[in-house]
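Peer 1: Output the structure for:
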Amino acid sequence: MNSRRRFLQQVSLTAGAFSASSLFNQLHAASIDSANQRVMGFTNEAIAADEDYWSVIQQAFTVNPNIINLNNGGVSPSPKVVQEAVERYNKLSNEGPSYYMWRILDQGREPLRHKLALLGGCDAEEIAINRNATEALNTVIFGMDLKAGDEVIGTKQDYPNMIQAWKQRALRDGIQYTQISFDFPIENDDNIVAAYEKAITPKTKVIHVTHIINWVGQIMPVQKIARMAHAHGIEVVCDSAHAFGLLDYKIPDLECDYLGTSLHKFLSAPIGSGMMYIRKEKIEKIWPLLCNGQPRSADIRKFETLGTRSFPIEQGIGEALNFHNAIGAKRKQERIHYLKKYWASKVKEVPGVRIHTSLKPEYSCAICGVSVDGLTPAELDGKLFEKYKIHTVSIVWENISCVRITPHVYTTLNDLDVLVNAITTIATAKK
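Peer 2: The predicted structure follows:
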């Protein structure tokens, strides 16, 4: 009887993150709901500066207190509930892998697909679940029926994996890959759109646009670029790796044809989780990156023929969605922008310090580049960690040279005060 009861309990786990007994409901729902009730009627701007509210959110994370992690633009930590979900389903899987993985946990992908689509504001039949933005976008890049001479326009500031994918297509298939270049920050959407439009030729078939430039955090006007491109009969691929789970937007509003994102950044889903969006009418013509029995099918699931995958990670995504939705997309965006502006507006007044990112919310959110005159990015990055235990990342790419700073919802103002003091001290010592 006990073994049967335990079996039924395990099978009930298939409801997972979206059931009344989800781990989120058990661990965090009550405290976050209480915090939400307290700020009811407040503006998002007011909540962004309410440290009591965000202290509740911060308690859900297990980050190392001995390191100030300000490289969330690379990979963000997951809240405790997401970590426990992955561990819970991993243990279940190992009790009978082929049974629990393929017959039980595999059934959780469809509810997850619908929840991701709900957040993205699109049809669930346009969403495929995979491992990261690179996999999603490479699927599109290598799946397009482009022929020798067809042109793709991107930028020198796009993410390297996407640049290399297009270059590989150029080497393999003879397509023309053209890169334009920007000097960021730019606070004029029309100038950005005009630069893409000027590069268009009669052979241009695709424009590749990065939603948020990972190096310095510039938000690109994807919708305006897409409208311009479509007016010329050109398709648009959007790299939204840093935007999904950070910016409050719906995918169809971008008006792009294809989109890829990583869920382990600002959504704080398990490391190694991602998502691909393809407009429904475009699915049939894109070849899967990995083999599928019906490669010309209009079913988005043809892109999920990955073989054995991590089902626990997929279930963990669901708990990350619960956590994100409990806060609210707009509220979260406002808070993270507030954190970025908090430290950047202070250090930009320090002699010898340069900020490489707009502080206006329409042009940036979390990511901000900073440099100190007389120091290379690697030297500044090293000083921040060696003395202050602040983890950042140095950026030297094309015309960009800075240290990238990226806070997240668990980042405290005390952490950022340490950062401000560190940069001020380092810059003053260079005078």
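Peer 1: Every contact and neighbour count from this point should use C-alpha atoms.
Peer 2: Will do.
Peer 1: Would you mind listing the outside residues contacting the helix or strand hosting A46?
Peer 2: Using DSSP states H and E, A46 sits in helix 44-48. Contacts to helix 44-48, defined as Cα atoms under 8 Å, 6 or more residues apart in numbering, come from residues 39, 53, 330-332, 334-336, 338.
Peer 1: Touching stretch 115-125 from outside, list them.
Peer 2: So stretch 115-125 is in contact with 113-114, 126-127, 249-252, 280, 299-300, 318, 321, going by Cα under 8 Å, 6+ apart.
Peer 1: Quote the end-to-end distance of it.
Peer 2: 12 Å (Cα to Cα, to the nearest Å).
Peer 1: List the buried residues in that stretch.
Peer 2: 115-117, 119-120, 122-125 (16 or more other Cα atoms under 10 Å).
Peer 1: what's the distance between Q168 and Y177?
Peer 2: From Q168 to Y177 the distance is 10 Å (Cα to Cα).
Peer 1: These two - which one has more neighbours?
Peer 2: Neighbour comparison, Q168 and Y177: the larger count goes to Y177, with 21 against 16 (by other Cα atoms under 10 Å).
Peer 1: Now do the strands in the stretch 301-431 of the chain.
Peer 2: Taking DSSP state E, counting those that start in this stretch as the test, the strands found in the stretch 301-431 of the chain are 353-355, 368-372, 390-391, 393-397, 400-405.
Peer 1: now for the ones you listed, which one comes closest to M144?
Peer 2: Distance to M144, taken as Cα to Cα, is lowest for strand 393-397 among the strands of the stretch 301-431 of the chain, at 27.9 Å.
Peer 1: Now do the closest one against strand 368-372, angle only.
Peer 2: Interaxial angle of strand 393-397 relative to strand 368-372 (axes from the mean of the first three to the mean of the last three Cα atoms, to 10 degrees): 90 degrees.
Peer 1: Surely E126 and Y277 touch.
Peer 2: Yes. Between E126 and Y277 there is a contact under Cα atoms under 8 Å: 5.4 Å.
Peer 1: Can you get me a residue count around G174?
Peer 2: 16.
Peer 1: Roughly how far does it sit from N188?
Peer 2: 34 Å.
Peer 1: just checking, what's the longest helix in the chain?
Peer 2: Longest helix in the chain by number of residues (criterion: DSSP state H): helix 329-347.
Peer 1: residues contacting D183?
Peer 2: N399.
Peer 1: structure for this one too, so we can compare:
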Amino acid sequence: MKSQFLLDPSITFLNHGSFGACPKLVFKAYQDFQLELEADPVLFIQKKLPVYLKQAKAPLAAFIGCEKEDFFFTPNPTFAINTIMRSLKLQAGDEILSTNHEYGAMDRTWNFYCKNTGVKYIRQPITLPIISKQQILEEFWKGYTPKTKVVFINQISSATALIFPVKEICDHAKELGLITIIDGAHVPGHIDLNITQLNPDFYTGTLHKWMLAPKGSSFLYVKKEFQNSIDPLIVSWGYESVMPSDSQFLDYHEYQGTNDHSAYLCTPQVIQFLDENKWTLISKACKTIVQDNYQRFCNLLNTQPICPITDEFLGQMASIPVKTTQALALKELLYNTYKIQIPVMPLNDAVYIRYSINAYNTQEDLDVLYNALQDIIKTTDLISV
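Peer 2: Alright, predicted model coming up:
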């Protein structure tokens, strides 16, 4: 399987979770669209692009469990969340309930919004280690007050790689009359996703992580009742269009000036690649490798797992606590000396080494990491054990 990807073979690549890796066949489809665009840019953008977008959205809608009219492509989830942020009509003193496990760019987005509106962003602590799903739910809802108007939460956290009980949170949020915004950046192609069943008001996910699409391919789903209240992040020809479609929502958000949509357009080839390679089975095997090695690394680093080692909390990546005060130096050493591409991430006064496992990885890759960490413990003072 590794031969089907474009990754540098000299690197032990354990960081699929950050930006993914694109198969050669999918990348070829991506480049074919770019070549077709350059052959006749006017024809492509004005005539072919609307047709290609519909062809790309239909299989994705089936894959993520929603209607194709209820989402549009975005370059990344940060773009998507900024779109939502700019349209929220909250008042000073209102609260957005979140956790202290959110992605840093999202924290910054909400901090920006709050500084300009007087709204409060509540990073409710979820303590580690996780004992149970019920623990997460109880701790999360302790942050709820009569001023809470919005729930924002990641379905899979970035630094801690934990799967959160988003379905239960969405259900209870609905009972409380709250708006729900879900950051599912790590979800599509990683764990099962059916947006209709989750029933959030807003959901964003990437294709360029675990779905293996070219970089710069994500989506934003908006429930129908909110679609006409979401302003375009970029105002362009779709706004008050002289040739409107039957969806103001898509007019506003799908046509925001000249851009290269090729990463979006090869979505059918992405899903075909996953289907033809029986990705459900591959993903299951990857999750087994993740779980089988988790305690082993904790033992090496003299730390404890941050959750039960089960499918309920872990997918194809895991974060191992590491005792270091030099996270960046450790990451750089692993890459520069040992040729291992892996993130070392601080969060909430702790540091984690997060390994990702995908089809091109084997047990030998984790053995390379294990041996490198053994050597670093013996020869440097970067890690305390």
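Peer 1: returning to that earlier point: more crowded one of E126 and Y277 of structure 1?
Peer 2: Y277 (30 against 22).
Peer 1: Could you look up the SS state of the aligned residue in structure 2 for that one?
Peer 2: By TM-score structural alignment, Y277 of structure 1 lines up with Y221 in structure 2. Three-state assignment for Y221 of structure 2 (DSSP: H, G, I helix; E, B strand; the rest coil): strand.
Peer 1: Now for Y221 of structure 2: which residues touch it?
Peer 2: 70-72, 202-204.
Peer 1: which residue lines up with E314 of structure 1 in structure 2?
Peer 2: In structure 2, E314 of structure 1 lands on Y264 (TM-score structural alignment).
Peer 1: ugh, typo on my part, it should be L416 of structure 1
Peer 2: Matched to structure 2 by TM-score structural alignment, L416 of structure 1 sits across from L366.
Peer 1: separation between its match and E332 of structure 2?
Peer 2: Distance, L366 of structure 2 to E332 of structure 2, using Cα to Cα: 18 Å.
Peer 1: higher neighbour count, those two?
Peer 2: Taking other Cα under 10 Å, L366 of structure 2 and E332 do not tie; L366 has more neighbours (22 against 17).
Peer 1: Give me the distance between that one and F72 of structure 2.
Peer 2: From L366 of structure 2 to F72 of structure 2 the distance is 37 Å (Cα to Cα).
Peer 1: And the next helix or strand past the helix holding A46 of structure 1?
Peer 2: helix 51-58.
Peer 1: Which part of structure 2 matches the following helix or strand past that following helix?
Peer 2: Downstream of helix 51-58 of structure 1, the next assigned helix or strand under DSSP H and E is strand 68-69. Counting by TM-score structural alignment, strand 68-69 of structure 1 falls onto residues 12-13 of structure 2.
Peer 1: and the matching stretch, how far from structure 1 on average?
Peer 2: By mean Cα distance after the TM-score superposition for structure 1, the fitted stretch 12-13 of structure 2 averages 1.0 Å away from its aligned residues in structure 1.
Peer 1: can you tell me which residue in structure 2 aligns to P407 of structure 1?
Peer 2: In structure 2, the residue paired with P407 of structure 1 according to TM-score structural alignment is I357.
Peer 1: Between which two of the buried residues of stretch 115-125 of structure 1 is the distance greatest?
Peer 2: Across the buried residues of stretch 115-125 of structure 1, the longest distance by Cα to Cα is 13.8 Å; it joins L119 and E125.
Peer 1: what about the residue positioned nearest the centre of structure 2, distance to S157 of structure 2?
Peer 2: Nearest to the mean C-alpha position of structure 2, by Cα atoms, centre = their mean, lies A185 at 1.5 Å. A185 of structure 2 sits 9 Å away from S157 of structure 2, going by Cα to Cα.
Peer 1: chain center to stretch 404-424 of structure 1: distance?
Peer 2: 20 Å (Cα atoms, centre = their mean, to the nearest Å).
Peer 1: Residues in contact with that stretch: which ones?
Peer 2: 54-55, 57-59, 61, 68-73, 76, 215-216, 266, 332, 335-336, 339-340, 342-343, 346-347, 350, 366-370, 372, 384, 388, 390, 392-395.
Peer 1: Read off where the helix holding A46 of structure 1 ends up in structure 2.
Peer 2: So helix 44-48 of structure 1 sits over no part of structure 2, by TM-score structural alignment.
Peer 1: Which positions within that helix qualify as buried?
Peer 2: In helix 44-48 of structure 1, counting by 16+ other Cα under 10 Å, buried: 44, 47-48.
Peer 1: ok, now stretch 203-217 of structure 2?
Peer 2: Those would be 203-217, for stretch 203-217 of structure 2 by 16+ other Cα under 10 Å.
Peer 1: Equivalent analysis for stretch 126-144 of structure 2, please.
Peer 2: Residues of stretch 126-144 of structure 2 classed as buried by neighbour count (16+ other Cα under 10 Å): 126, 130, 136-137, 140, 143-144.
Peer 1: Could you find which two of the residues you listed are furthest from each other?
Peer 2: Largest pairwise distance in the buried residues of stretch 126-144 of structure 2, by Cα to Cα, is 20.0 Å, between I130 and Y144.
Peer 1: Strands along the stretch 1-150 of structure 2, start to end?
Peer 2: 12-13, 71-74, 95-99, 120-124, 148-154.
Peer 1: would you turn the ones you listed into a markdown table with distance to D107 of structure 2?
Peer 2: As requested, those are exported to a markdown table (distance: least, Cα to Cα, whole Å):
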| stretch | distance to D107 of structure 2 |
| --- | --- |
| strand 12-13 | 27 |
| strand 71-74 | 19 |
| strand 95-99 | 9 |
| strand 120-124 | 8 |
| strand 148-154 | 10 |
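Peer 1: Quick one: closest of the ones you listed to I309 of structure 2.
Peer 2: strand 148-154 (19.6 Å).
Peer 1: what stretch of structure 1 does that closest one fall on?
Peer 2: Mapping strand 148-154 of structure 2 onto structure 1 (TM-score structural alignment) gives residues 204-210.
Peer 1: quick one: that stretch to structure 2 mean distance?
Peer 2: Averaged out, stretch 204-210 of structure 1 is 0.7 Å away (mean Cα distance after the TM-score superposition for structure 1).
Peer 1: Would you mind listing the outside residues contacting that stretch?
Peer 2: 150-155, 158-159, 220, 222, 229, 233-240.
Peer 1: Among the residues you listed, which are located in helices?
Peer 2: Reading helices off the contacts of stretch 204-210 of structure 1 with DSSP H, I get 222, 229.
Peer 1: Buried ones from the contacts of stretch 204-210 of structure 1, can you make that a ChimeraX selection?
Peer 2: To isolate the buried members of these in ChimeraX, using 16+ other Cα under 10 Å:
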select :150,151,152,153,154,155,158,159,220,222,229,234,235,236,237,238,239,240
